[in-house]
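K.L.:
just need the structure, nothing else, for what follows:
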Amino acid sequence: MGSSALAAQSSDASVGKTAGRSMGWIAILLGVLTAVGPVSTDIYLPAFPELEKSLHARVGSAQMTLAIWFVGLAIGQITMGPVSDRFGRRIPMLLGTFVYTLASVGCAVATDIYTFSAFRLIASLGASASLIIPSACVRDMSHGNESARMMSRLVLVMGVVPILAPTLGGMVLSFTTWRSIFWAAAVYGVVCMLLIWRVLPETLKPENRSELSPVTLCSRYLLLVRDRGFFTNAMIAGFSCFMSFTYLSAAPSVFIHQFGLSPAHFGMMFGVFAVCMIGASQLNGMLVGRIDATRILGISVIVALVGTIGMTLVASLIAETTKAGGHPSIGLMVALVGAMMFSLGTTGIIGPNATVGALADHPRLAGSASAFVGTLQYVLGALAGAIVGMLPSNTPVPMAAVMMAGAVVMLLMVVLRPRRPAEGALADVPPADGAATGRPTP
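P.N.:
Got it, this is the predicted structure:
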């Protein structure tokens, strides 16, 4: 028997094992693997001030390490999909998680900010495999309503992680140093490798694997960018992430440095914002089908803009109070948090609806379209982190102003969108190009 036949037989047996396992349980397993990205993004946010002090780096350097992390995820987003389409799902995830684990050890032992940043970049390239390939596994195993149910379970796990990660990070810092966070990340990587190696079945049969040349991929992306409906919706989804990543980059400096919250309390507050985003996403699921999705998207963008304008006004009052030598009142801080809840909560509605709008007219290029949208989100996330890192960090004004700029761009894209419903019955149409994709979870 030839090697290809043996590979096919092995893969068939592996895929066949999924029938004997609970699909819901596999979705939870995939969610645990996907959570590598959100965990590594969020868990060290409370450690920004201590990290900068320990590595003798200037204030704002930690935000730049977050931007570097997003750069790596952006590169991985656009490359890991085709790699998994060519070589299957398990091997790229196993190798990527191995790289992530070693790089996390490098972060834990780094002695300067430059070495730390280099290892963060390497870790993000490895983590991108487990961040984006699980959604392709869902498509391999199911279609239609079953696929939607599996994806909702996976997203639920991904949604819980951002709530818990900063809180856990803050608790760790109460007992030990920031380095322990990355040792814990390395242990998490080892656990994920064991799960991939021993438990996760190969979901992509050899006969379904494909190889796309760089020229073909580039031509597909060019076709997508030239479509106004795709471009405007992709930009809305991208700048929704731009707003979220601006908050992720600036929040530790604002709430720990400026307002004096402890890392543990910061983690709890971070969880409140994450709950707002998840709640808005669940509300969106109830509204879609009753109200036109494009109308929901437009209203949500306006609410986000109003929220960021309110943030900027309150942040300016806080800056004036601080400049005069005073301390911001509780009322001003509550007002700032309230405006942020409106601004960030709407991203749980804007992101999904804009993404659906981008994919609606391209069912046969859904894989490439999703990869492009995901890459754009992380590129803009990296840009947000870089901008915040370069701006003064002694007031919340830069955070509010950058988020407001993102909301303004989203509103402009809403105005420029073609006037047609941003809906598409994509759930029952498996993508022809099969590229693995993922969604960023702040």
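K.L.:
drop to CA atoms for contacts and neighbour counts, all remaining ones
P.N.:
Will do.
K.L.:
on the three-state scheme, residue 28 is what?
P.N.:
Put simply, residue 28 is helix when judged by DSSP: H, G, I helix; E, B strand; the rest coil.
K.L.:
next, count neighbours for the closest residue to it other than its chain neighbours.
P.N.:
Leaving aside its chain neighbours, residue 28 sits nearest to residue 154 (5.8 Å; criterion: Cα to Cα, 6 or more residues apart in numbering). For residue 154, the count of nearby residues is 26 (other Cα atoms under 10 Å).
K.L.:
surely residue 154 is in contact with residue 27?
P.N.:
Yes - counting by Cα atoms under 8 Å, residue 27 is a contact partner of residue 154 at 5.3 Å.
K.L.:
please provide the structure for the following sequence as well, for comparison with the first:
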Amino acid sequence: MACLAAAVAPNVELLGAARALQGIGAAAGGVVAMAMVRDLFGGRPLVRMLSRLALVNGLAPVLAPVIGSWLLLVMPWRGIFVALACYGLFVVCVSLWIAETLPRAWRHDAGHATVGQRYRSVLSDRVFVGIAIVGAANFTGLFSYLSASSFVFQQIYSFNPQEYGLLFAVNSIGIIIGVQSASRLTKYVGPQWILAVSTVVMLVSSLLIVLLDQAQAGLWGVVVPLWFFIAACGFGFPCVQVLALSAHGHEAGTAASLLGALNFGIAGIVSPIVGILGTGSAVPMGAVMAVCALVSIASLWLVVRPRTVPELAH
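P.N.:
Predicted structure coming up:
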């Protein structure tokens, strides 16, 4: 309904209101999907299933601009909202066939626990809080790239729309490789250690963007470390989700909602800072990404403390 309202909005105020409703609906879908996966799986199988979910979540913000640019070749901008409405109708039809996933033993009466009690239970978990900070910082680093990339590549390096779309496609391959690698490696090491490696790669890659840009290394001095940064984000996405949800099967929806709110809330606040710092080079983008990586590393080692995280069940 929000998509159709946006498609026929006569002014920017109503368009903004419709877009806000779209955001609420999209956020609910992401939270429910994570909670359903946690209802059905635990231990290492949870990692595999969340890896598949993380693949979709990670690819969506990267591929969405590309798909949108393709649609604009054959329809006006309002047509994009009609296409989204059709997709939403398809999702509604599919959801009608999905059975209840929450085990009966985990179901509670409405009065069993208040919303505040559930949030208090999740937020009292040190590991969850630390992992939520890591996830939000990683997601903010990715969004910093998304918000600055058009300035960096289209204005500084004069990419045309097709070249810019190709760059997004190549970077999406990095997310796929990262997510799938993490899924396989959890058979041998805990997700907290995979996350430790991914955050270091993110830091090194973002610092290389700054240093190579200052050294006037040209386009490849930005593109190559940026690809590794994005791949490292994919490497960490499923690990963040499994560490945040594994101990909260009974409050999976609450934990997932907090995780999503922090991810998008902090990313929405911080990513515009890249534009404020300037768009004349790749340095502001790389600097914000480096700060995000530093926050991730600090939270992982000072709050989560990987050595104290219990191993996942097989």
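K.L.:
just give the TM-score of the two.
P.N.:
TM-score for the superposed chains, counting by TM-score structural alignment, normalised by the length of the second structure: 0.82, backed by 312 aligned residues with a Cα RMSD of 3.4 Å.
K.L.:
superposed on the second structure, what's the mean shift for the one helix or strand the residue nearest to residue 28 of the first structure maps to?
P.N.:
Assessed by DSSP states H and E, residue 154 of the first structure sits inside helix 144-175. Superposing on the second structure and averaging over aligned pairs (mean Cα distance after the TM-score superposition for the first structure), helix 144-175 of the first structure comes out at 4.9 Å.
K.L.:
the second structure: which residue goes with residue 27 of the first structure?
P.N.:
By TM-score structural alignment, residue 27 of the first structure lines up with nothing in the second structure.
K.L.:
which ones are touching residue 27 of the first structure?
P.N.:
Applying Cα atoms under 8 Å, 6 or more residues apart in numbering, we find residue 27 of the first structure in contact with 138, 150-151, 153-154.
K.L.:
do that again at 10 Å, thanks
P.N.:
Neighbouring residues of residue 27 of the first structure by Cα atoms under 10 Å, 6 or more residues apart in numbering: 33, 134-135, 137-138, 147, 149-157.
K.L.:
could you do residue 213 of the first structure as well?
P.N.:
Taking Cα under 10 Å, 6+ apart as the contact definition, residue 213 of the first structure lies against residue 82.
K.L.:
on that earlier part again, by neighbours, which of the contacts of residue 27 of the first structure wins?
P.N.:
residue 33 (29 neighbours).
K.L.:
and that one, how far from residue 300 of the first structure?
P.N.:
Applying Cα to Cα, to the nearest Å, the value for residue 33 of the first structure to residue 300 of the first structure is 31 Å.
K.L.:
need the contact list for the equivalent of residue 118 of the second structure over in the first structure.
P.N.:
Residue 118 of the second structure maps onto residue 220 of the first structure when the alignment is built from TM-score structural alignment. Contact analysis of residue 220 of the first structure by Cα under 10 Å, 6+ apart lists 214, 365, 368-369, 372.
K.L.:
if we use 6 Å, what do you get?
P.N.:
If you count contacts by Cα atoms under 6 Å, 6 or more residues apart in numbering, residue 220 of the first structure has none.
K.L.:
ok, then the element right after the helix or strand hosting it?
P.N.:
Applying DSSP H and E as the criterion places residue 220 of the first structure in helix 214-225. Remark: after helix 214-225 of the first structure, the chain's next helix or strand is helix 228-252, criterion DSSP H and E.
K.L.:
and residue 153 of the second structure, how many neighbours does it have?
P.N.:
For residue 153 of the second structure, using other Cα under 10 Å, the count is 20.
K.L.:
would you quantify the distance from the residue located most distally from the centre of the second structure to residue 16 of the second structure?
P.N.:
Most distant residue from the mean C-alpha position of the second structure: residue 111, 33.2 Å away (Cα atoms, centre = their mean). With distances taken as Cα to Cα, residue 111 of the second structure is found 37 Å from residue 16 of the second structure.
K.L.:
in a strand, that's where residue 260 of the first structure is, yeah?
P.N.:
No - going by three-state DSSP, the assignment for residue 260 of the first structure is coil, not a strand.
K.L.:
and the residue nearest to residue 28 of the first structure, what does it touch?
P.N.:
Counting by Cα under 6 Å, 6+ apart, residue 154 of the first structure touches 27-28, 31.
K.L.:
tell me the gap between the helix holding residue 154 of the first structure and the middle of its chain.
P.N.:
Counting by Cα atoms, centre = their mean, to the nearest Å, helix 144-175 of the first structure is centred 11 Å from the centre of its parent chain.
K.L.:
ok, residue 203 of the second structure touching residue 292?
P.N.:
No - Residue 203 of the second structure is not in contact with residue 292 according to Cα atoms under 6 Å; the separation is 8.2 Å.
K.L.:
more neighbours: which of these two?
P.N.:
residue 292 (28 against 23).
K.L.:
can you give me the distance of whatever residue of the first structure lines up with the more buried one to residue 236 of the first structure?
P.N.:
Using TM-score structural alignment, the partner of residue 292 of the second structure in the first structure is residue 406. From residue 406 of the first structure over to residue 236 of the first structure the distance is 9 Å, taken as Cα to Cα.
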